[in-house]
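Colleague: Next one to model:
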Amino acid sequence: MLLTSCILLLCTGLLDVSAAPQQVPFQAPAVAKPRKLHGRFLHITDMHPDPWYHQKTSEATACHRKKGKKKKNKAGYYGLPYSDCDSPFRLTNFTLDFIEKKWASEIDFVIWTGDNARHDNDRKLPRTPNEIYDLNRAVATKMASVFTSRGIPVVPSLGNNDVWPHNIMIPGPNSITNEFASIWKTFIPFPYLQIFQRGAYYAVEVVPDSLAIISLNTMYFYDSNKAVGGCQFKDRDDAGNLQFDWFEVQLKGFRARGMQVWITGHVPPSPGNYFPECYVRYVELALRFQDTIVGHLYGHMNADHFFFLEADDLELRDPPAAMGKEALFDTLIADFRAMPKAKNINLDNYAVVNVAPAVVPNPYLPGFRVFSYNATEGATSLGRKHGHPRGGGKNKEKQCKLDEYRETWKCKLNESWHSDPDAPSRSNQLWTPLGYAQYYIPHLEEGNKSHPPSFKLEYVTYGKGALEGKDDVYPVPLKNLPSRIKKRQTPYKLEDLTVGSWVALARKMGNSTKLGSFFKTYMYMT
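Modeller: This next block holds a predicted model:
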């Protein structure tokens, strides 16, 4: 029932655009000729379709029953924005149909970072494993019809609401890894199937021998999952440690082959999300392989933002005092403001994490983003909370002899780092991320049966001049741009998405009320 309610007819057609180099996706259905790269990809996350959603019901019942008394808490035809309700299938289908029409012929691959089942927010209608799997199967079938059928690789990740109970996943192999191996059989390369069944992580070469995506199972790092050990150094068989061991081997292998890699998953790597020891291992690998990793893309937070992984996170420090809850925006701006002066920043010590907005209008508005990257051969360069304590780290050599620190990852990770100012993560060349365009539905509540809502361009990271294109190459196709670009849609004016560009933007935000206000507006979609 859920499957048939989610799938719509596939629009056919394949646009052959001249670009370089060629792309033959692994395990994709046969197409007439190898696809050319467009230099763009889609990041979509947190759809949360809800088969029990009913129009005009009350937000207090998760939009499942009882008539809403006021317009602001009454379920709309396409969803209820700024609410605790999940997505009607009408919204998820509308979103994917819009992307199919406007973007499927313009992108090279899809990063899809999880949560394709409803939240467990209705005690009178609890979720079941079968419902969760049915919802994921329905969305996966739709994704395959829109993208995989065109030869476009799709790389999904497991979300914390894709398991039952939510947030809890025991070490694999288990029923969850086995079920998703079946649900995602179209997307998982056969050589990774066995490792996927062990832990629900894998890699895909979206441009063979050149560009790969590593999809991590963040459930084994997420500190809300009490079924795992939290990557303790002594527990080498912990599910998180086993995944990191595999992750390190993948990075070494891709680096040895001269490839570049995107890292993706559901829950972003931050001190407030990951077990402390898992966070240390992630930061160390992110910085050690900065010359191989072009970026980190995540979902889960349902709020558009970016933040940094820093070398200071690997220093030994006393545990922080208990902190009150702070708004994410305030925490990030304070973090940006505390960054060193430009002349004192060593870019080897930073990695950037981008978190995309959700499709579900809970708690903001539906959104997705399309990245552009340099696909031109021979291109040349042109309790805990989030936050980074800086300076004043303890003497590692001395402290690591103490029992308190001896058996921790910070005292055991001593590999040489691979950073390079000329790597794609640091300078504009082949595979360097150049920017993204973000789309949203600003007036979701106005959509009805006869007048559907509209996706609009919310903002781009590019300057206005870049949207005019050069040599017939546009970071955003003209058909997907409004007739007039407003100033509020181009405040960042980034030339690219290298580490240095993000660090410079963060420093400006920390010292500019105006730029910070744009960041806040986009984060909360106000």
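
Colleague: switch to C-alpha atoms for all contacts and neighbour counts from now on
Modeller: Noted.

Colleague: Spatially, which residue comes closest to N354, not counting chain neighbours?
Modeller: F306 (4.5 Å; C-alpha to C-alpha, 6 or more residues apart in numbering).

Colleague: how about that neighbour, secondary structure?
Modeller: Under DSSP: H, G, I helix; E, B strand; the rest coil, the three-state class of F306 is strand.

Colleague: residues contacting it?
Modeller: For F306, the contact set (C-alpha atoms under 8 Å, 6 or more residues apart in numbering) comprises 352-355.

Colleague: Equivalent analysis for Q197, please.
Modeller: So, once contact is read as C-alpha under 8 Å, 6+ apart, Q197 ends up touching 172-174, 177-178, 181.

Colleague: Please identify, among these, the one with the most neighbours.
Modeller: In terms of neighbours by other C-alpha atoms under 10 Å, those top out with T177 at 23 neighbours.

Colleague: quick one, strands of the stretch 101-250 of the chain?
Modeller: Along the stretch 101-250 of the chain, the stretches classed as strands by DSSP state E, counting those that start in this stretch are 109-112, 154-156, 202-207, 211-215.

Colleague: Could I get those in TSV, plus columns for distance to P366 and mean neighbour count?
Modeller: Formatted as TSV, those follow (distance: least, C-alpha to C-alpha, whole Å; neighbours: other C-alpha atoms under 10 Å):
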stretch	distance to P366	mean neighbour count
strand 109-112	15	24
strand 154-156	19	25
strand 202-207	27	22
strand 211-215	23	21
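
Colleague: Would you mind giving the ones you listed as a markdown table with distance to C63 added?
Modeller: Shown next, in a markdown table, are those (distance: least, C-alpha to C-alpha, whole Å):
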| stretch | distance to C63 |
| --- | --- |
| strand 109-112 | 26 |
| strand 154-156 | 28 |
| strand 202-207 | 36 |
| strand 211-215 | 33 |
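
Colleague: gap between the residue found closest to S501 once you drop the neighbours it is linked to in the chain and W502?
Modeller: Computed as C-alpha to C-alpha, 6+ apart, the closest residue to S501 that is not its neighbour in sequence is L494, at 6.6 Å. L494 sits 8 Å away from W502, going by C-alpha to C-alpha, to the nearest Å.

Colleague: Enumerate every residue touching T4.
Modeller: Taking C-alpha under 8 Å, 6+ apart as the contact definition, T4 lies against A138.

Colleague: quick one more, to check against the first:
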Amino acid sequence: MIPASMQARCTPVSENRYLPSKVPKYKRMMSKCGTVDFAAIGCSVCKVVVSGLQNLVRKKSTQEDVVIFATEICKVFRIEDSRVCDSITVQFKDELFGVAERLSLTPAQACGILIGTNCGTPDDPNVMWNVTMPNTPKPPVTPPTPPKSGALKLRMLHLTDIHLDPAYATGANTDCGEPLCCRKPDGIAPSTKDGAGKWGSHATCDTPFITLDSLFAHLSSIQDQFDYVIFTGDLPPHNIWNQSRTDQLTSLQTYTKLFKKYLPKKIVFNALGNHESAPVNSFPPDFIKDNQSISWLYEALADSWGTWLPKTARQDILRGAFYSVSPSPGFRVISLNMNFCNNGNWWLLINTTDPNGQLQWLITELQKAEDNNEKVHMIGHIFPGSSDCLKAWSWNYFKIVNRYESTIAGQFFGHSHSDFYEVMYDNVNFTRPISVVYIPGSVTTFTNMNPGFRIYELDGFYNGSSWAALNFQNYFLNLTDVNVSNKPNWELEYDAKADFNLTNLYPQEWDNLINRMKSDDNLFQKFYRYYMKSAPAAKCTGDCKKNLLCDLRTGRSHDPSLCANI
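Modeller: Below you'll find the predicted structure:
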């Protein structure tokens, strides 16, 4: 049972410090009760859950007992309404039970990993593990230089976070009190203004098929404006309490068919999102076998991604949904499975050390690329500086980027739904910008945003190319307009160099932009408007502004020292 002292009503606090409007409850990482610090409450709940699950395992309880316990936790702490609580605990019972029966950490240690060291400091030295770097010395760093006049260029389309919702319904309730609204089960809204728009809604709603189909039709009409595509994950909708493996595979099949229909001649490089599994965030490492294994998804990914990748990539995709391919001489794309850094992936509590050996594999691939004078684009879903990314994984990745800064020409991630970036700095004194992580806005409207996509202009396709991003343009669909006109117009939102007055897109220039926005509030508010994908939003001031500027400097997670000068 849950201690009576903890059965308090809590006012939810959004994990996103910059969204002025409501955020779905399942996104709420912690709560705030009165004047009590919300981090302490989140920590207490976490410890109750871990302790309760471990007690159930020690008593040799059944999975049904786990469901009853987890459902009670969900309802007592008002994490969701009863309908969602009853369903979501069934979704997660295999993972909860499977992790609890293998977990050697104490509740404080486990929650210290999941929430932060304010919740408990893990004694296990493997929690802050280190990858092994090669003995090959780091080559001298050559400052980036613009390509010569007339040099060949490429253009790359970047899509991320589609979250197609087959159950989206025009006129449905946009404020249903659950993690995802605008759906058939939510019923018709009490008034027209509260109903879901035909093309999407500025609410806790995902992408209707008509909007996604319109996007692909538009991309087909402008396909001469980009040479290839990257997609950085998240296909299914946010109804995480009611999903099956069949649902997730259907999302993957729909996505693959859209590309084959509208862009059959384009190569697509994919990365795995955290929503592709059932349940969400559940990506067991390779030591988890039998019916709890994730092989069902990796096999489907290998088939889908194999539409565009060489057969040599299949083995690594089956191993861990990551791969390394060279589509042209001097250039390589490395796709990472960022669920191996995801703090929502509870399987990692069993052993957080370099799941499936992915980072050690990455070092080997980057060393080969360096030896062969290749430039590399890194793609993935959860961006490395995200608070969702486990500290040890993120810090090791940061160290790898530092070692191979002359080889890594670009980093492209998703997950945020908002449009922003992260600057990575040298790990000597953390002042020299060495790399930029690009995070464009999502296709989905979730939450309170317009749909969008990005096209980069790259230096490329000639001997000695830097393969660096030279500029990019963001495009969006104005939901307010299209829901009135019924005529979708995917229009230019902004041009990076022109709208932010950038000389180039090198790391130093993005660092300079952070400093400029500190003192120029008009410039910052323009940046924030694009961060919100030009959807209606209040101004971002005070702590909102400070926190967002801080995140632009935070290329590795859980390191507040990077923001000392913000």
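
Colleague: For the contacts of F306 of structure 1, which pairs are in contact in structure 2 too?
Modeller: Counting by both residues aligned by TM-score structural alignment, their matches' C-alpha atoms under 8 Å, the members of these that carry over to structure 2 are 352-355.

Colleague: what ranges do the helices span in the stretch 301-450 of structure 1?
Modeller: Here the stretch 301-450 of structure 1 has its helices, by DSSP state H, counting those that start in this stretch, at 328-337, 396-399, 403-406.

Colleague: Relative to the whole chain's centre, how far out is the second one?
Modeller: Here the centre of mass of C-alpha atoms in helix 396-399 of structure 1, compared against the chain's by C-alpha atoms, centre = their mean, to the nearest Å, lies 36 Å away.

Colleague: Structure 2: matching residues for that one?
Modeller: Counting by TM-score structural alignment, helix 396-399 of structure 1 falls onto no part of structure 2.

Colleague: Can you list the buried residues in that helix?
Modeller: Applying a neighbour-count criterion of 16 or more other C-alpha atoms under 10 Å, helix 396-399 of structure 1 contains no buried positions.

Colleague: likewise the first one?
Modeller: Judged by neighbour count using 16+ other C-alpha under 10 Å, the buried positions of helix 328-337 of structure 1 are 328-329, 332-337.

Colleague: rewinding a little: what's the most distant pair in the contacts of Q197 of structure 1?
Modeller: G172 and A181 (12.0 Å; C-alpha to C-alpha).

Colleague: Quick check: closest non-adjacent residue to the corresponding residue of structure 1 for F420 of structure 2.
Modeller: Matched to structure 1 by TM-score structural alignment, F420 of structure 2 sits across from H305. Once flanking residues are discounted, H305 of structure 1 sits nearest to V355: 5.4 Å by C-alpha to C-alpha, 6+ apart.

Colleague: The host helix or strand of L56 of structure 2 maps to which residues in structure 1?
Modeller: Secondary structure from DSSP states H and E places L56 of structure 2 in helix 38-58. Using TM-score structural alignment, helix 38-58 of structure 2 corresponds to no residues of structure 1.

Colleague: Against which helices or strands is that helix packed?
Modeller: Packing contacts for helix 38-58 of structure 2, counted by 3 or more C-alpha pairs under 8 Å, 6 or more residues apart in numbering; DSSP states H and E, involve strand 30-32, helix 63-76, helix 82-100, helix 107-114.

Colleague: Now find how far off-centre that helix is within its chain.
Modeller: For helix 38-58 of structure 2 - counting by C-alpha atoms, centre = their mean - the centre lies 26 Å from the chain centre.

Colleague: Pull the contacting residues for the residue nearest to S501 of structure 1.
Modeller: With contact taken as C-alpha under 8 Å, 6+ apart, L494 of structure 1 is in contact with 435, 461-463, 501.

Colleague: Give the aligned equivalent of it in structure 2.
Modeller: Mapped onto structure 2 by TM-score structural alignment, L494 of structure 1 lines up with L502.

Colleague: Over to that match. Which of the three states is it?
Modeller: coil.

Colleague: mind checking how far it is from D520 of structure 2?
Modeller: In terms of C-alpha to C-alpha, L502 of structure 2 sits 15 Å off from D520 of structure 2.

Colleague: Check K266 of structure 2 too.
Modeller: Remark: distance between K266 of structure 2 and D520 of structure 2 (C-alpha to C-alpha) = 41 Å.

Colleague: So between the two, which is more surrounded?
Modeller: Using other C-alpha under 10 Å as the criterion, K266 of structure 2 and D520 rank with K266 on top: 15 against 12.

Colleague: thinking the more buried one is in contact with D224, fair?
Modeller: No - using C-alpha atoms under 8 Å, K266 of structure 2 is not in contact with D224; the gap is 10.3 Å.

Colleague: What lines up with L251 of structure 1 in structure 2?
Modeller: With TM-score structural alignment as the criterion, L251 of structure 1 lines up with L366 in structure 2.

Colleague: Same check on V163 of structure 1?
Modeller: In structure 2, the residue paired with V163 of structure 1 according to TM-score structural alignment is S277.

Colleague: who's in contact with that match?
Modeller: Residues in contact with S277 of structure 2, defined by C-alpha under 8 Å, 6+ apart, are 245, 248, 283, 297.

Colleague: same thing but at 10 Å, please
Modeller: 234, 236, 240, 243-245, 247-249, 283, 294, 296-298 (C-alpha atoms under 10 Å, 6 or more residues apart in numbering).

Colleague: what about it, distance to F231 of structure 2?
Modeller: Using C-alpha to C-alpha, we find S277 of structure 2 at a distance of 17 Å from F231 of structure 2.

Colleague: what's the answer for A278 of structure 2, then?
Modeller: To F231 of structure 2, A278 of structure 2 is 20 Å away according to C-alpha to C-alpha.

Colleague: can you check S519 of structure 2 too?
Modeller: Counting by C-alpha to C-alpha, the gap from S519 of structure 2 to F231 of structure 2 is 35 Å.
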